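K.L.:
Predicted coordinates and the sequence they were generated for:
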Amino acid sequence: MNDGLISLSLISHTNAGKTTLARTLLGRDIGEIRDAPHVTIDNTAHSLISTPAGDELLLWDTPGFGDSARLAKRLRQQGNPIGWFLGQVWDRFRDRSFWFSQQAVANVRDQADAVLYLVNASEEPADAGYLEPELAVLEWIGKPVIVLLNQTGRSRPGDEEAAELDRWRQLMGGYQVVRAVLPLDAFARCWVQEITLLREVRKALPATREAACSRLIDAWQQRREAQFDASMGVLAETVARASLDIETLPETRIKGALRDLGRAMGVGHKDGDEDKASALRALGGRVDADLRAALDRLIGIHQLAGQASEDLLRRMARTVTLEAPVNEKKAALMGGALSGALTGIGVDIAHAGLTLGAGMLTGAVLGALGGAGIARGVNIARGRRGTTLRWDDTFLVELVVSSLLRYLAVAHYGRGRGEWRETEYPPFWPPLVSAAVAEASDALIASWSVHDPGQAPIVIATRARAVIDEIARTILERLYPGTLDSAAESSANDAGG
């Protein structure tokens, strides 16, 4: 026996999503996926990961169980049920259900070190009539089984998922071969759940296989951590570029626009107002293009297909700060009004139907300062080089929130689901992410608070990345308590051994 070769047989009732999950774990398209029974017709091995020491983790995609009740009934009539069943010659075309089941049983008996048994978690456990006969077959074979809850739907709060998991664990409690019950949806799993699965596999193996399995787990974690690190780099670079972006309006043209504003009180078709609208469009266009490019990079990092869509602006708030150069002696008169005039003024693109166009800045400044306040600001700015527009701290913090939400969406998107398509986030994600970002907002703001357009983005990205990395790990720990700590501890133990 090669103790460095570990084989996992992926098995389930027919059409339960085995190949879909295999594609997600492998990060590439294998087999055929369609809504029909017995799409997979042969036992096929795929390499999940290998190590320099020669260890290898194989995943066997098998045909599904067919007529489970009839299969179990036949086997119960035999003194040596598995031996009898595999000794028969079933016709592949005239008795397809038995023939496919025979292929799956043969693979588990002859190849598997552990069995990954998928169940359809969208069903109530008591309503899944195929469970009892299929688990009886797995009991007869005697290999350790890890039950995976597939088709769980999109992520839900921890208490809801725990309640569902408890129902399934109670149902599986009477089967000696079942070593663990875990959620691992082919469409919505996260990489930290994969590490949890591999640790359960290690527990189920004989002691002679643990060292090899530990090396494979470490290799798998390093692969996923590399994807995580690359993703955090993308997020940090995007925020760094936005923090340094700036548009300057010529002073001579701003004064004329402000006089028009004072007279018209918000009618936004003057030349100066068009200057501001143009500047806003330039800022918004650059950050939007950067966000689309960042999402494309995230999709590639996670071995998915597809690209960012045009609805990328959804759920994004747009906040702009008006920064007018002021005389220090007169700064007290402003009371910080200009620098904070637009803080908190957001525009929800999807729901309000607004864009980064003419009139937004006009209305925000008039509402915050009034005509007299604008006039005082222009007077103070007279003779200086101009008025600048840049993204303020509120917007940049919200940009981190939005970027982390998008990272979670990509990190949970299984390749078996098909090409990337942005959908609504689970409703409990935004408040969870917002809370984690708020806790670190001071550190975030400090990372980009160098108002020097000549500052290299990489300098700010390096500082911001450390903070964003810690926020993301906090979020993952709150979504999947104990997984990251346990993985780190496991890696440390392996290194020490």
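P.N.:
Looks like it arrived, so ask away.
K.L.:
C-alpha only now, for contacts and for neighbours.
P.N.:
Will do.
K.L.:
So which residues make contact with stretch 62-75?
P.N.:
9-15, 18, 38-44, 81-82, 84-85, 97-98, 100-101, 103-104, 107, 130, 133-134, 136-137 (Cα atoms under 8 Å, 6 or more residues apart in numbering).
K.L.:
Looks like residue 117 contacts residue 16 (just checking).
P.N.:
No. The pair residue 117 / residue 16 is not scored as a contact, 10.0 Å apart, by Cα atoms under 8 Å.
K.L.:
in the stretch 151-300 of the chain, which spans are helices?
P.N.:
Using DSSP state H, counting those that start in this stretch, the helices of the stretch 151-300 of the chain run over residues 158-172, 191-204, 207-244, 251-264, 271-301.
K.L.:
Against that first model, consider the following:
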Amino acid sequence: MSGTDVRLALISHTNVGKTSLTRTLLRSDVGEVVDAPHTTMENSLYALAESPEGDRLLLWDTPGFGDSLKLKQRLDKRGSAIGWLIGEVWDRVTDRTLYSSQQAMLAARDLADLLLYQVNAAEDPEFATQVEAELAMLAWLDKPVILLLNQLPPHSRKAERDALEQRWRERFGKAPVRTVLALDAHERSWIDEVRLLAAVSEQLEEPQRDAMARLIPAWQAEALERFRQSIDAVTDLLMATLRDREPLASGQPARLARLGALRRLGQRLEQNVKRLDATLIGIEGLEGDSAKRIDTALTATRSHGDRPTPLQGAAGGAAMGAGAGAAIDLALGGASLGLFTALGASLSAAAGWSWCQRAVDKRTLGWSAPFVEELLAEATARYLAVTHHGRGRGRYRDAALDSWRELADTAAKDRQRDVNALLAAFDEPDEAQLRAVTRRAVHSVITHALLTEYPHAEWIL
């Protein structure tokens, strides 16, 4: 089937992050990423997407511009002789800077319908003289340019990104630049990528625009499939937690029996969370792992058959006192990883231990409804951290996890109606019905978190 090619060229000053962004968009370790100038010396072509009709979205990763100010001055002296730059024969070793600039301009002139011009957002646009020179040279090619902001502040949120876009737009938002988008190679989401494709489509003429109308749904369908799989993975974690039970060992003092049961519950939860992290990482086509353990209140257990309320002791889902939590950490031999101590300060030690005393006659322990609510927010934060990790950053590490917790907690509170429906179905015997309610709550909370961060994304989700 014959379709239409849409050709993009990724252009920037050297060492800004073109190959890192290419890796992120492709979800593949292409090229070489080194913190040094002129790592990429040749134009490299990659296929980003293909539609069922045979259209292709192609990306050229180009060598970076070198000393653009001097180069621009030389071209000005020759009367903006872009032909001189492209027509000369430059040695890639002895004239490395000119050779790289030549290759970038060749790709931009001959191989691309649209230019993605990448800049370092940490620069002050008022003093970005290299950017000004490079855009002036690109203007000679008479191609539409989308300016991409890379190297954003770590864990930046919507308001900060919007402000940066506006600042760069005010400085460089004239021809050839058509629009400015924040798209960090290290920390972006699939929603940012769809937004980029929509911006590309707006700047193209026919037949490329028609091709983009087919390519965007193809890209979006793959992204939504990953999203669906992630929702299923979080649902699996909550279902396993909802159904987990641990009998109290016989022949032991009541307190030790409960602590032993709690330890076994905690160990299984820890493994299930590790499994969730590994699944989310795999869905996004990444490698790596999560070093952070569950840090919600592992004390939030209940005795099977109780109807818990948030104001009960730990058996009913409230956090233990710090003193009791520390004692349980010690009794569990480190299995709780200090989590009881860290999150057990909301009640006194006496209140915490009163749970144990109150529940010694119960035969089985399980996780409380309020704890499952906390776990949903925690899993949402873990999803957000993984889905924003760009492959250009390398192996996944969860250094960004803490930065997503506030958004995840807020989303769970904002979608309380769906969360309450899950908690009301806590002891639902029908497995399919419970899973449907659980998945609905998971989808609601995660979608709300994404729409809070990306209000423009309703048409995508």
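P.N.:
Noted; the coordinates are in hand. Note that this is a predicted model, so its numbers are computed, not measured.
K.L.:
Any idea what the TM-score comes out to?
P.N.:
For this chain pair, the superposition-based TM-score is 0.89 by TM-score structural alignment, normalised by the length of the second structure; 449 aligned residues with a Cα RMSD of 3.1 Å.
K.L.:
residue in the first structure matching residue 414 of the second structure?
P.N.:
Counting by TM-score structural alignment, residue 414 of the second structure lines up with residue 439 in the first structure.
K.L.:
name the helices or strands packed onto the helix or strand hosting residue 330 of the second structure?
P.N.:
Assigned by DSSP states H and E, residue 330 of the second structure belongs to helix 322-331. Counting contacts by 3 or more Cα pairs under 8 Å, 6 or more residues apart in numbering; DSSP states H and E, helix 322-331 of the second structure packs against helix 339-343, helix 349-358.
K.L.:
And for residue 261 of the first structure, the neighbour number?
P.N.:
Using other Cα atoms under 10 Å, the number of residues around residue 261 of the first structure comes to 23.
K.L.:
From residue 360 of the first structure, how far off is it?
P.N.:
Noted for residue 261 of the first structure: a distance of 13 Å to residue 360 of the first structure, by Cα to Cα, to the nearest Å.
K.L.:
go on, residue 56 of the first structure?
P.N.:
Remark: distance between residue 56 of the first structure and residue 360 of the first structure (Cα to Cα) = 59 Å.
K.L.:
ok, now residue 34 of the first structure?
P.N.:
With the distance defined as Cα to Cα, residue 34 of the first structure ends up 49 Å from residue 360 of the first structure.
K.L.:
repeat for residue 479 of the first structure
P.N.:
Separation of residue 479 of the first structure from residue 360 of the first structure (Cα to Cα): 37 Å.
K.L.:
Pick out whichever of these two has more residues nearby.
P.N.:
Taking other Cα under 10 Å, residue 479 of the first structure and residue 360 do not tie; residue 360 has more neighbours (23 against 17).
K.L.:
Leaving out chain neighbours, which residue sits closest to that one?
P.N.:
Leaving aside its chain neighbours, residue 360 of the first structure sits nearest to residue 277 (7.9 Å; criterion: Cα to Cα, 6 or more residues apart in numbering).
K.L.:
Which residue in the second structure aligns with the one you found?
P.N.:
In the second structure, residue 277 of the first structure lands on residue 259 (TM-score structural alignment).
K.L.:
thought that match was touching residue 332?
P.N.:
Yes. Residue 259 of the second structure lies in contact with residue 332 (Cα under 8 Å); the separation is 6.9 Å.
K.L.:
need the contact list for the residue nearest to residue 360 of the first structure.
P.N.:
356-361.
K.L.:
Pull up the gap between it and residue 359 of the first structure, please.
P.N.:
Separation of residue 277 of the first structure from residue 359 of the first structure (Cα to Cα): 7 Å.
K.L.:
Relative to residue 186 of the second structure, how far out is residue 154 of the second structure?
P.N.:
9 Å.
K.L.:
Tell me if I'm right that residue 21 of the first structure and residue 416 touch.
P.N.:
Yes. At 6.2 Å, residue 21 of the first structure counts as touching residue 416 under the criterion of Cα under 8 Å.
K.L.:
any common contacting residues for the two?
P.N.:
The contact sets of residue 21 of the first structure and residue 416 overlap at 186-187 (Cα under 8 Å, 6+ apart).
K.L.:
contacting residues for residue 356 of the second structure?
P.N.:
Contacts of residue 356 of the second structure (Cα under 8 Å, 6+ apart): 255, 258, 315.
K.L.:
Buried members of the residues you listed into ChimeraX, please.
P.N.:
A single ChimeraX command is used to select the members of the contacts of residue 356 of the second structure judged buried by 16 or more other Cα atoms under 10 Å:
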select :258,315
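K.L.:
Need the contacts of residue 356 of the second structure in TSV (columns: distance to residue 376 of the second structure).
P.N.:
Below are the contacts of residue 356 of the second structure laid out as TSV (distance: Cα to Cα, whole Å):
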residue	distance to residue 376 of the second structure
255	29
258	25
315	19
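K.L.:
so which of the contacts of residue 356 of the second structure would you say is closest to residue 207 of the second structure?
P.N.:
residue 315 (64.5 Å; Cα to Cα).
K.L.:
aligned partner of residue 308 of the first structure in the second structure?
P.N.:
Match for residue 308 of the first structure (TM-score structural alignment): residue 290.
K.L.:
Would you confirm that that match contacts residue 398?
P.N.:
Yes. Applying Cα under 8 Å, one finds residue 290 of the second structure in contact with residue 398, separated by 5.5 Å.
K.L.:
dump the residue contacts of the closest residue to residue 39 of the second structure other than its chain neighbours.
P.N.:
Excluding its sequence neighbours, the residue lying closest to residue 39 of the second structure (Cα to Cα, 6+ apart) is residue 32, at 6.9 Å. Applying Cα under 8 Å, 6+ apart to residue 32 of the second structure gives the contacts 19, 39-40.
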